[in-house]
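Colleague: Okay, sequence plus prediction incoming.
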Amino acid sequence: MATIFSPLRYPGGKSAIAPYLAALLRANNYSGRVFAEPFAGGAGAAVKLLYAAEAEHLALNDVDQAICDLWLAILGETEEFLKLLRDTPVTVEEWSKQRAIWEKPEHHELAARGFATFFLNRTNRSGILRGRPIGGLDQSGAYPITARYNKANLEKRILRLAKWKSRISISCLDALDFIEALAALPRPPFLFLDPPYVGQGRHLYMNAFGHEQHESLATWLRAHSRIPWVLTYDDHPIIHELYSWAHITQIPIRYSAQTKRKATELLILPPWVTVPTEEARPLCYS
């Protein structure tokens, strides 16, 4: 059975993980270095660390080409992306058009491909790209399709992110290939891994893991003790078994108002990483 530990003064909840990661970086003398995410997705925590000067550079990777297109469009074609954001109506009819672009990306330019992914993420329930729009196709739900789509706020966030583009690199590799490449560097970055989950993986992710991939990741991480990392997973017996050699704690998760439920996820650290003893204080952003 894995060692169950309690990070001191952990603020609680996955939404608060960025301050804890900052404390973890400081405890291991890794502040101001490269912070890498093999399963980046929206990379919310990583971006917060960059803004707070806790990470010097972000190396973001996602095997899903749609996610990579989103990042590349925001960072490389910002003005065209923002024009799409301003001009595109947020309706179920438009949702169908953007869904069609996302399903057949080869027929569209980068900005359109990236924006389609962005549109679906902001208008679908729980942000799941293959899901259905908030409120349903008939908009009979408690929340409308526009519930998470404040154009003014989203534009500000995109502009801010684009200002930091020189400190963000994007790749679209298999996660194990990505971390293998990082392991070869003279000064490996700090890894934050949030892989596809075991229980609901095939429902939530376009590139879900099978048991062999979960096992391969655990084997690789155990074998590379010179690389510091932190891992988050769903609280599943398979994960406790695979990481019986590591430190595990539970994170309380509160899901959206639409699902109205609570759950727990796992935070996993290797034995060679120092657990922070300082309080995970709020970040101060540049």
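Modeller: Now that the structure is in, tell me what you want to look at. Source: prediction; values computed, not measured. Numbering: from 1, shown residues only.
Colleague: going forward, measure contacts between C-alpha atoms and count neighbours the same way
Modeller: Fine.
Colleague: just the helices in the chain please.
Modeller: 17-27, 44-51, 65-76, 78-87, 92-103, 110-123, 151-163, 175-183, 201-204, 211-223, 237-242 (DSSP state H).
Colleague: Need the ones you listed in TSV (columns: distance to P270).
Modeller: As requested, the helices of the chain are exported to TSV (distance: least, CA to CA, whole Å):
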stretch	distance to P270
helix 17-27	12
helix 44-51	20
helix 65-76	28
helix 78-87	38
helix 92-103	38
helix 110-123	32
helix 151-163	31
helix 175-183	16
helix 201-204	23
helix 211-223	8
helix 237-242	12
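Colleague: Need these in a markdown table (columns: mean neighbour count and distance to T3).
Modeller: A markdown table is the format used below for the helices of the chain (neighbours: other CA atoms under 10 Å; distance: least, CA to CA, whole Å):
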| stretch | mean neighbour count | distance to T3 |
| --- | --- | --- |
| helix 17-27 | 22 | 18 |
| helix 44-51 | 20 | 25 |
| helix 65-76 | 22 | 35 |
| helix 78-87 | 16 | 46 |
| helix 92-103 | 17 | 43 |
| helix 110-123 | 24 | 36 |
| helix 151-163 | 14 | 38 |
| helix 175-183 | 16 | 25 |
| helix 201-204 | 15 | 25 |
| helix 211-223 | 14 | 15 |
| helix 237-242 | 16 | 9 |
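Colleague: Comparison target below:
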Amino acid sequence: MQQLSFIDDPKPRPIVNVAMVPQRSPFRYPGGKTWLVPRIREWLSSRNTYPAEFIEPFAGGAIVSLTVAFERLANHVTIVELDQHVASVWHTIINGDAVWLAERIVNFDLTPETVEATLAEPAFNLPDLAFQTILKNRVNRGGILANGAGRIKHGENGKGLKSRWYPQTLKQRIMDIIDVRDRISFVEGDGLSIIRANAHRADAVFFIDPPYTAGGKRAGSRLYTHSDLDHEELFRVISTISGDFLITYDNADKLYDLARQYHFDTQLVAMKSSHHAEMTELLIGKNLAWAR
């Protein structure tokens, strides 16, 4: 592989105003990439060829994949997610009972009592599990679905559990996805395996946003049910990709070392956390000249 430029201390680009980015996902997802959407547009528009397929192997809330589908930035989009609860939502919306889910959301009388009772019930089918997942995502602090997450207490303006429950908005997002779901495929499975299976394809691009557990970081293990990942193996597999890719990662020394090892390009990007703290994340790719 040709060695590409590597900047040891790249200057971060300005912070994106996420209020200007259309909200497409029904999830309030920890580690979501709404702030990165304008960079995704830049990346894909900088390419000489139109991607036949856009693959997101660690999709989560899938805001990036949804944006690509809505804005027709690739011919087709494949969303991949391992977590069975998150997967139940995408199965239901992309492959199943999306209208039922949207109506269930708007007709649900949300109170502390109904929340606890609903989440305590066994889910007998995929749509029921999808509704429970959306409900939990909206009433848990930070949208965290992993075991041990607590409920919202005071919330915005003292609204408590209802502070993140926007039933009409959630319904509309689901109904909007229905309009573009012929451009989307969903795969419940291991993202690393999906990369391996499609690495030979020169017509595919990958947006890779793995759990942030490299270099001793613990955010991923706290936020996600499935956070164990062999980051060194991930980089090795990514190095076999024939097409293009963009990785976003925590700004950690280990990631710079892995990027150097495989001659990948890097660029820091400024962002704000959910608590409005200014931070930087690391973009990694074959050539990030478009991101300078």
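Modeller: Looks like it came in fine. Here the structure is a predicted model, which means the values were calculated and not measured.
Colleague: rewinding a little: the helices of structure 1: which one's closest to Y255 of structure 1?
Modeller: helix 201-204 (14.0 Å; CA to CA).
Colleague: closest one to L266 of structure 1 among the helices of structure 1?
Modeller: L266 of structure 1 sits nearest to helix 237-242 of all the helices of structure 1, at 8.8 Å, using CA to CA.
Colleague: Return the residue of structure 1 aligned against F58 of structure 2.
Modeller: Taking TM-score structural alignment as the criterion, the aligned counterpart of F58 of structure 2 in structure 1 is F39.
Colleague: show me what contacts I268 of structure 1?
Modeller: For I268 of structure 1, the residues meeting the contact criterion (CA atoms under 8 Å, 6 or more residues apart in numbering) are V230, L231, T232, Y233, A246, H247, I248, T249.
Colleague: Check H107 of structure 1 too.
Modeller: If a contact means CA under 8 Å, 6+ apart, then H107 of structure 1 has I101 as its contacts.
Colleague: And S169 of structure 1, by the same measure?
Modeller: S169 of structure 1 is in contact with H57, L58, A59, L60, counting by CA under 8 Å, 6+ apart.
Colleague: And the alignment partner in structure 2 of it, how far from H154 of structure 2?
Modeller: Residue mapping for S169 of structure 1 onto structure 2 gives S185, with TM-score structural alignment as the criterion. Here S185 of structure 2 is placed at a distance of 38 Å from H154 of structure 2 (CA to CA, to the nearest Å).
Colleague: Buried residues of stretch 245-259 of structure 1, list them for me.
Modeller: Neighbour-count burial for stretch 245-259 of structure 1 flags W245, A246, H247, I248, T249, Q250, I251 (criterion: 16 or more other CA atoms under 10 Å).
Colleague: follow-up on the earlier one: could you identify which of the contacts of S169 of structure 1 has the most neighbours?
Modeller: For these, the largest neighbour count, defined by other CA atoms under 10 Å, is 25 neighbours, found at L58.
Colleague: Give the aligned equivalent of that one in structure 2.
Modeller: The pairwise alignment with structure 2 assigns L58 of structure 1 to V77, based on TM-score structural alignment.
Colleague: picking that back up, what is the burial count for the match of F58 of structure 2?
Modeller: For F39 of structure 1, the tally of surrounding residues (other CA under 10 Å) stands at 22.
Colleague: who are the neighbours in contact with the closest residue to it other than its chain neighbours?
Modeller: Beyond its immediate neighbours in the sequence, the residue positioned closest to F39 of structure 1 (CA to CA, 6 or more residues apart in numbering) is D62, lying 5.1 Å away. Residues in contact with D62 of structure 1 (CA under 8 Å, 6+ apart) are P38, F39, A40, G41, C68, S171, C172, L173, D174, A175.
Colleague: And S242 of structure 2, how far from D203 of structure 2?
Modeller: For S242 of structure 2, the distance to D203 of structure 2 (CA to CA) stands at 8 Å.
Colleague: Same question for T49 of structure 2.
Modeller: Applying CA to CA, one obtains 8 Å for the distance of T49 of structure 2 from D203 of structure 2.
Colleague: Show me which of the two is the more surrounded one.
Modeller: It is D203, of T49 of structure 2 and D203, that has more neighbours when counted by other CA under 10 Å, with 16 against 10.
Colleague: That one reaches F54, doesn't it?
Modeller: No: taking CA atoms under 8 Å as the definition, D203 of structure 2 is not a contact partner of F54, at 9.1 Å.
Colleague: now W102 of structure 1, nearest residue through space, not along the chain?
Modeller: Looking at W102 of structure 1 with CA to CA, 6+ apart, the closest residue is A116, at 5.6 Å.
Colleague: That neighbour corresponds to which position in structure 2?
Modeller: The criterion is TM-score structural alignment: under it, A116 of structure 1 has Q132 as its aligned partner in structure 2.
Colleague: Next, the contact list for its match, please.
Modeller: T118, L119, A123.
Colleague: in structure 1, which of those remain in contact?
Modeller: The subset of the contacts of Q132 of structure 2 whose aligned counterparts are also in contact in structure 1, taking both residues aligned by TM-score structural alignment, their matches' CA atoms under 8 Å, comprises T118, L119.
Colleague: which one of the contacts of Q132 of structure 2 is nearest K33 of structure 2?
Modeller: L119 (27.2 Å).
Colleague: Surely the closest one and K136 touch.
Modeller: Yes: under the contact definition of CA under 8 Å, L119 of structure 2 touches K136, with a separation of 7.5 Å.
Colleague: picking that back up, quick one, which of the helices of structure 1 is nearest to M1 of structure 1?
Modeller: Of all the helices of structure 1, helix 237-242 comes closest under CA to CA, at 6.8 Å.
Colleague: now for that closest one, which elements pack on it?
Modeller: In terms of contact count using 3 or more CA pairs under 8 Å, 6 or more residues apart in numbering; DSSP states H and E, helix 237-242 of structure 1 is assigned no packing partners among helices or strands.
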